[in-house]
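S.K.: My questions are about this predicted structure, shown below with the sequence.
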Amino acid sequence: MSQPIARPVIALLALITLGGASAAEVQVAVAANFTAPIQAIARDFEKDTGHKLVAAYGATGQFYTQIKNGAPFEVFLAADDSTPAKLEKEGDSVPGSRFTYAIGTLVLWSAKDGYVDAQGDVLKSGQYKHLSIANPKTAPYGQAATQVLDKLGLTAQVKPRLVEGQNISQALQFVSSGNAELGFVALSQVYKDGKITHGSAWIVPAEMHEPIRQDALILKKGEANPAARALVDYLKGPKAADVIKSYGYQL
């Protein structure tokens, strides 16, 4: 009598043990512009796979330095394609794991309603004291902002007014707090489900700067971690794609 009961119990215990063993944590370096989307994706990822995503947010260039210095990141979601390509070339990633997960959009934004016009002519008016951008040396969105200013012939005019954030999150903070009247930020930071969430904005035409192709890859430290591979696969799936598009990115 006891044997038929014991077998299902043993099988159930084995399944529980196996489920616990297969769930893992993945350490992810995430470009600051992708903060809101990855937080939304992380919830679904954990629910759907059992794996947990632990994210750190910052500037792509700073993450490169940290990775080269041995930081424990296993997956890198950059704000450009050149930094992941460099890491790939230098042997710091799992071969064949690099792919473009999003194409970013730059926006000139103000926390004030009606302050930024639909063509961005406010930049030429000179009626502002501070223009916020991310550090162009470490943040691709900052580099794109400088390209736009060059294209408009405004580089010299706005130079005394520039306020640089260490990354795109700090650039946004300067504008949100009122320390800068306007700034170049990532559309994803002020956009959700087809509209600007607050303030006023000029969505910069893509042809005014180099494409902001955002690549991801699995780093060497994540090579043996099933959660790292699972995350990359999940980012390529339809559920993540819907979230990414809802924040104004192209795929």
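M.R.: Cool, the structure landed. Numbering: from 1, shown residues only.

S.K.: Every contact and neighbour count from this point should use C-alpha atoms.
M.R.: Noted.

S.K.: and the next element down the chain from the longest helix seen in the chain?
M.R.: In the chain, with assignment by DSSP state H, the single longest helix is helix 2-22. For helix 2-22, the succeeding helix or strand toward the C-terminus, using DSSP states H and E, is strand 25-31.

S.K.: list the buried ones in the helix or strand following that next one?
M.R.: Where DSSP H and E defines the elements, the next helix or strand beyond strand 25-31 is helix 35-49. Judged by neighbour count (16 or more other Cα atoms under 10 Å), helix 35-49 contains these buried residues: 35-38, 41-42, 45-46.

S.K.: adding another structure so you can compare the two:
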Amino acid sequence: MTAESSSSTLRSHALKHVLKFALLGAFTVALSANTALAGSTNVAVAANFTEPVKEIAAAFKAKTGHDLVLSFGASGQFYTQITQDAPFEVFLSADSARPKKLAEEGLGVKDSVFTYAIGKLVLWSKSPGVVKGEQTLKDAKFAKISICNPVAAPYGAAAVETMQALKLDAELKPKLVEGANITQAYQFVQTGNAEVGFVALSQVIADKDGSRWLVPQNLYKPITQDAVLLKKGEANVAAKAFIDFLKGPESRAIIEKFGYEVAPGKAS
């Protein structure tokens, strides 16, 4: 090999190394930029929406890199906590009244309130053949029936409205066991502390073994579930991005998969 060809080979190898490190550097810078842009937001979520929002959070993370820090509970309890300076930036309520009120009180961003889901109430038992429509309530052969707190949780209010509409509230009152939220109402049935219970359709939509009755809409007021961007999240890119994502087609498909309706014109 001549000195000239050897020098040329060395230059070629050197150039390859330079290009390799340049590309690696560019990739590292791009990765660092994406990491720096990724953020997180604290979201208060009505307990009935636990499973859907977990799936939405995964899709949101995959698309944007942002994380959702999720807390679950009764809407009324979250409202109280938000008025007492809790660090939530987005609130997904199980009703429409509380998000609207927060916006009116200056704790929510004006005009950010929208309906993300319309919930459905179900009378459910983990055992097959137990629940057979409204006749199950009229016969009242069970010892205990679970509901969630009707003051703090809209699904509890819907359960009370249903019993009142059927004129069974006085008869069933001694049999009631009350959970703080819809998750606890579900757990009472799941653990056998109540034979039947009023729960959200989303909680039992995948259940193939139990029995359930989808309560007719004319027996209770629509469970219109609204979201609001809170003032604490107004400057948070991740919070605003989540609100937008919740309105989009990916979230809508997940919400409908869990048995909710999406209000026409509210999700795009």
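M.R.: Happy to help now that I have it. The structure displayed is predicted, hence computed values, not measured ones.

S.K.: Check what contacts the longest helix of the first structure and list those residues.
M.R.: Pro226 (Cα atoms under 8 Å, 6 or more residues apart in numbering).

S.K.: so where in the second structure does stretch 75-93 of the first structure end up aligned?
M.R.: Counting by TM-score structural alignment, stretch 75-93 of the first structure falls onto residues 90-108 of the second structure.

S.K.: meant to ask about stretch 173-181 of the first structure
M.R.: Aligned using TM-score structural alignment, stretch 173-181 of the first structure spans residues 187-195 in the second structure.

S.K.: And for the closest residue to Ser97 of the first structure other than its chain neighbours, the neighbour number?
M.R.: In this structure, Ser97 of the first structure finds its nearest non-sequential neighbour in Leu217, 5.2 Å apart by Cα to Cα, 6 or more residues apart in numbering. Leu217 of the first structure is flanked by 28 other residues according to other Cα atoms under 10 Å.

S.K.: ok, now how distant is the aligned residue in the second structure for Leu217 of the first structure from Val45 of the second structure?
M.R.: Using TM-score structural alignment, the equivalent of Leu217 of the first structure in the second structure is Val228. Using Cα to Cα, to the nearest Å, Val228 of the second structure is found at 11 Å from Val45 of the second structure.

S.K.: and if you look at Thr136 of the second structure?
M.R.: From Thr136 of the second structure over to Val45 of the second structure (counting by Cα to Cα), the distance is 31 Å.

S.K.: and the two? which has more neighbours close in?
M.R.: Val45 (23 against 15).

S.K.: Which residue of the first structure sits opposite that one in the alignment?
M.R.: Match for Val45 of the second structure (TM-score structural alignment): Val30.

S.K.: Please look at that match and Gly61 and confirm they touch.
M.R.: No - Val30 of the first structure lies out of contact with Gly61 (Cα atoms under 8 Å); the separation is 11.5 Å.

S.K.: Helices along the first structure, start to end?
M.R.: 2-22, 35-49, 60-68, 82-89, 122-125, 140-152, 155-158, 168-176, 226-235, 238-246.

S.K.: tell me, what's touching Val228 and Val45 of the second structure both at once?
M.R.: Between them, Val228 of the second structure and Val45 share the contacting residues 91-92, judged by Cα under 8 Å, 6+ apart.

S.K.: for the buried residues of helix 35-49 of the first structure, which one is nearest His198 of the first structure?
M.R.: Ala36 (15.5 Å; Cα to Cα).

S.K.: Who are the contact partners of Ala24 of the first structure?
M.R.: Per Cα under 8 Å, 6+ apart, neighbours of Ala24 of the first structure: 50-52, 225-227.

S.K.: I meant Leu149 of the first structure, not that one.
M.R.: Counting by Cα under 8 Å, 6+ apart, Leu149 of the first structure has contacts Thr155.

S.K.: how about it, what's its match in the second structure?
M.R.: By TM-score structural alignment, Leu149 of the first structure lines up with Met163.

S.K.: and Pro95 of the first structure, what does it touch?
M.R.: Contacts of Pro95 of the first structure (Cα under 8 Å, 6+ apart): Glu88.

S.K.: can you do 6 Å?
M.R.: Residues counted as contacts of Pro95 of the first structure (Cα atoms under 6 Å, 6 or more residues apart in numbering): none.

S.K.: Val122 of the first structure versus that one, what's the distance?
M.R.: In terms of Cα to Cα, Pro95 of the first structure sits 46 Å off from Val122 of the first structure.

S.K.: for Ile133 of the first structure, same thing?
M.R.: 16 Å.

S.K.: Run a quick neighbour tally on Val196 of the second structure.
M.R.: Using other Cα under 10 Å, the number of residues around Val196 of the second structure comes to 29.

S.K.: Now do the contacts for it.
M.R.: Taking Cα under 6 Å, 6+ apart, one finds 124-125, 145, 189 in contact with Val196 of the second structure.

S.K.: Most neighbours out of those, which is it?
M.R.: Neighbour counts for these (other Cα under 10 Å) peak at Trp124, which has 31 neighbours.
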